[in-house]
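In: below: sequence and its predicted model.
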Amino acid sequence: EKALCLADRLGGHLVSGHVDGVGEVLAFTDLGESWKLDIRAPQSLAKFIAIKGSITLNGVSLTINQVNGCAFSINLIPHTLAMTNLKNLHAGSRVNLEIDLIARYVERMMTADKT
């Protein structure tokens, strides 16, 4: 995917291309009109994962639909599967995770030494 120019319309969330961790696909379920992808993230990333928040899986910007501890779910529409590498995933697959850039900075500001 081409890089965004600062003057362009932003249609997703900011993605830097940095891998923050590797997750594991727990399940990939066909729901008929969409697919549900269940992922387990490393414990160190769990605090950055929130319902309706953004996350990048293998370079694809997505919205988180459910969170349960270190596990989270994404729903994928047919177009997303057709146009991305996510169609090749299955239970047990490893996926590169990039947390939301804003969440990373908020966490840093909240935990930084105030002295």
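Out: Now that the structure is in, tell me what you want to look at.
In: C-alpha only now, for contacts and for neighbours.
Out: Fine.
In: residue 55: which element?
Out: If you go by DSSP states H and E, residue 55 is part of strand 54-57.
In: touching the helix or strand just after that strand from outside, list them.
Out: As assigned by DSSP H and E, the chain's next helix or strand after strand 54-57 is strand 60-68. Residues from elsewhere that reach strand 60-68 (CA atoms under 8 Å, 6 or more residues apart in numbering): 12-13, 15, 49-56, 72-75, 84.
In: same thing but 6 Å
Out: 51, 52, 53, 54, 55, 56, 72, 73, 74 (CA atoms under 6 Å, 6 or more residues apart in numbering).
In: hmm, which two among those are most spread apart?
Out: 51 and 56 (14.0 Å; CA to CA).
In: adding distance to residue 107 and neighbour count, write the contacts of strand 60-68 out as CSV.
Out: Formatted as CSV, those follow (distance: CA to CA, whole Å; neighbours: other CA atoms under 10 Å):
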residue, distance to residue 107, neighbour count
51, 17, 14
52, 18, 13
53, 14, 16
54, 15, 24
55, 15, 24
56, 18, 24
72, 19, 21
73, 22, 21
74, 23, 21
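In: now tabulate these in a markdown table and tack on distance to residue 103.
Out: Listed next are the contacts of strand 60-68 as a markdown table, based on distance: CA to CA, whole Å:
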| residue | distance to residue 103 |
| --- | --- |
| 51 | 13 |
| 52 | 13 |
| 53 | 9 |
| 54 | 9 |
| 55 | 10 |
| 56 | 13 |
| 72 | 16 |
| 73 | 18 |
| 74 | 18 |
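In: thinking again about what came up before, which neighbouring elements make contact with the strand holding residue 55?
Out: Strand 54-57 sits against strand 60-68, strand 94-99, with contacts defined as 3 or more CA pairs under 6 Å, 6 or more residues apart in numbering; DSSP states H and E.
In: A further structure is provided below for comparison with the first:
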Amino acid sequence: MFTGIIETLGSVVEIIQEKENIHLKIASSITNELKIDQSVAHNGICLTVVAIEDAIYTVTAIKETIEKTNIASWKTNDIINLERAMKLGDRLDGHIVQGHVDQIGICKETKEANGSWYFTFEYNKNLQNITIEKGSITINGTSLTVINSKLNEFSVAIIPYTYENTNFKNFKVGTVVNLEFDVIGKYVKRIQDLRI
């Protein structure tokens, strides 16, 4: 389980295709603190550390992950958001994040607003995920509050700290992101669907 509070950034060093899997070598400032079998969220995708060598660690994405996320489009030198799993007893500063990406979204608009930034994203409504005004959303692993919630679109406001310490500073119109919708909202939606 994660909180959606980004811990640091990492850089993709190497990408290796093996059958239907992708192995990614990642360089980060926290590599020396990681261990084999540990879960780390990469742009919101929970991946298991399978190897560590000096300042670089390796994770593997399988077909299911590749199909539901933007990981297949990652390139060498891409900067990604990283968060280690939450420790039991820690404060939950963001919201409950599983690291299970529901679908991708596309950045429709970026706007600077005198010290903060607004980003608008659209997503495929046919996958039946929903947002609500002032509800939680995870974008590339970052826990944020929804504003301007619509049927297949929403916006978020970013403070300067988040902008500078995540890969939001690299977003532009057309950027494809990973979305994890609020887990409580998903259960409520599922219960509602079963009642019909």
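Out: Alright, I've got the coordinates. The structure displayed is predicted, hence computed values, not measured ones.
In: care to give me the TM-score?
Out: The TM-score (TM-score structural alignment, normalised by the length of structure 1) is 0.90; 114 aligned residues with a CA RMSD of 1.7 Å.
In: before we move on, the earlier item: so the strand holding residue 55 of structure 1 aligns onto which residues of structure 2?
Out: Aligned by TM-score structural alignment, strand 54-57 of structure 1 falls on residues 136-139 of structure 2.
In: quick one: that stretch to structure 1 mean distance?
Out: Taking mean CA distance after the TM-score superposition for structure 1, the mean distance separating stretch 136-139 of structure 2 from the aligned residues in structure 1 is 0.5 Å.
In: how much space between the residue positioned nearest the centre of structure 1 and residue 114 of structure 1?
Out: Centroid-nearest residue in structure 1, with CA atoms, centre = their mean: residue 55, separated by 2.4 Å. Residue 55 of structure 1 sits 29 Å away from residue 114 of structure 1, going by CA to CA, to the nearest Å.
In: kindly report the same for residue 90 of structure 1.
Out: Relative to residue 114 of structure 1, and taking CA to CA, residue 90 of structure 1 is found at 45 Å.
In: more crowded one of the two?
Out: residue 90 (16 against 6; other CA atoms under 10 Å).
In: corresponding residue for the more buried one in structure 2?
Out: In structure 2, residue 90 of structure 1 lands on residue 172 (TM-score structural alignment).
In: what secondary structure does its match sit in?
Out: Assigned with DSSP: H, G, I helix; E, B strand; the rest coil, residue 172 of structure 2 falls in the coil class.
In: check residue 185 of structure 2 too.
Out: helix.
In: now stretch 174-182 of structure 2: how far from the chain's centre is it?
Out: Centroid separation for stretch 174-182 of structure 2 versus its chain: 7 Å, with CA atoms, centre = their mean, to the nearest Å.
In: please apply the same query to stretch 187-196 of structure 2.
Out: 25 Å.
In: then stretch 56-68 of structure 1?
Out: The answer for stretch 56-68 of structure 1 is 3 Å, by CA atoms, centre = their mean.
In: check which residues of it are buried.
Out: Going by neighbour count (16 or more other CA atoms under 10 Å), the buried part of stretch 56-68 of structure 1 is 56, 57, 58, 59, 60, 61, 62, 63, 64, 65, 66, 67.
In: picking up where we left off before, list the contacts of the strand holding residue 55 of structure 1.
Out: Contacts for strand 54-57 of structure 1 (CA under 6 Å, 6+ apart): 61, 62, 63, 96, 97, 98, 99, 100.
In: residue 60 of structure 2 maps to what in structure 1?
Out: Aligned partner of residue 60 of structure 2 by TM-score structural alignment: none.
In: which residues touch residue 60 of structure 2?
Out: 22, 23.
In: look at it and give its secondary structure.
Out: strand.
In: for it, give its distance to residue 42 of structure 2.
Out: 11 Å.
In: ok, residue 123 of structure 2 next?
Out: Where residue 42 of structure 2 is concerned, residue 123 of structure 2 sits at a distance of 20 Å (CA to CA).
In: now do the end-to-end distance for stretch 153-173 of structure 2.
Out: Span of stretch 153-173 of structure 2 from end to end, CA to CA: 14 Å.
In: in it, what's buried?
Out: Buried, per 16+ other CA under 10 Å, within stretch 153-173 of structure 2: 153, 154, 155, 156, 157, 158, 162, 163, 166, 167, 168, 171.
In: gap between it and the chain center?
Out: On CA atoms, centre = their mean, the centre of stretch 153-173 of structure 2 falls 12 Å from the chain's centre.
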